[in-house]
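**Q** have a look at this prediction, sequence included:
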Amino acid sequence: MTADRVLAPEPRPDGSKPKGPASYFASIEKTYGKPIQEWLDLVSTRLDEGGTHMEAVAWLKTEHALGHGHANALVAYVKAKRAG
């Protein structure tokens, strides 16, 4: 686990739906059966190992059978949170 762990977003207090990459998270959990935090941790580790955005997307697709949009949303979310 990395020191700069990217945490999954908390549910919005007003019940509104998230926007951007996080808007995919409910579907990702339902479709693939793992909590978003697990996916975010996997992506973080992969990026820490030197993978690029598209290499991490390809890895999620081949090793974990995620669809392109879901994989891209996870990687984009992690990278955006790390960027600040």
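**A** Here it is on my side, so go on.
**Q** use CA for all of it now, contacts and neighbours both
**A** Noted.
**Q** residue with max distance from the center of the chain?
**A** Distance from the centre of the chain peaks at Asp14, with 22.9 Å (CA atoms, centre = their mean).
**Q** what helix or strand is that residue on?
**A** Element membership of Asp14, judged by DSSP states H and E, is empty: it is in no helix or strand.
**Q** near the closest residue to Ala71 other than its chain neighbours, how many other residues are there?
**A** Among residues not flanking Ala71 along the chain, Val57 sits closest, at 5.2 Å (CA to CA, 6 or more residues apart in numbering). By other CA atoms under 10 Å, 24 other residues sit near Val57.
**Q** and the comparison structure, right after this:
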Amino acid sequence: MTGDKTAPISGPASYFPAIEARYGRPIVDWLALVQDRADLPHMQVVAWLKTDHGMGHGHANAIVAHVRAARTAD
């Protein structure tokens, strides 16, 4: 029996390839930038990504949600 046993990427991380392609930076850069602002409210960080980095709402929200989920999982 053959087949791929890896689960497809879902949730916020599913946006990461498109974010890298669209905004020209590795996802680890975006995650680090958001991690540095982890003490701010979710939507404030989303707004910052949109305003200062020209990111679309869905992409910005996905990064912030991913960082926050990782923090609560620790």
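**A** Done, it's in. Nothing here was measured: the structure is a model prediction, and the numbers come from that model.
**Q** so after superposing, what's the score?
**A** Scored by TM-score structural alignment, normalised by the length of structure 2, the superposition of the two chains gives a TM-score of 0.88; 70 aligned residues with a CA RMSD of 1.5 Å.
**Q** still on that earlier bit, now the residue farthest from the centre of structure 1: how far from Ala26 of structure 1?
**A** 17 Å (CA to CA, to the nearest Å).
**Q** and the strands in structure 2?
**A** With DSSP state E, there are no strands along structure 2.
**Q** ok, the residue minimising distance to the centre of it - contacts?
**A** Compute the mean C-alpha point of structure 2, and by CA atoms, centre = their mean the closest residue is Ile63, 1.8 Å away. Contacts for Ile63 of structure 2 (CA atoms under 8 Å, 6 or more residues apart in numbering) come out as Pro12, Ala13, Trp30, Leu31, Val34.
**Q** switch to 10 Å and redo it
**A** 12-13, 15-16, 19, 27, 30-31, 33-35, 45-46, 49, 69 (CA atoms under 10 Å, 6 or more residues apart in numbering).
**Q** what's the match for it in structure 1?
**A** The alignment partner of Ile63 of structure 2 in structure 1, by TM-score structural alignment, is Leu74.
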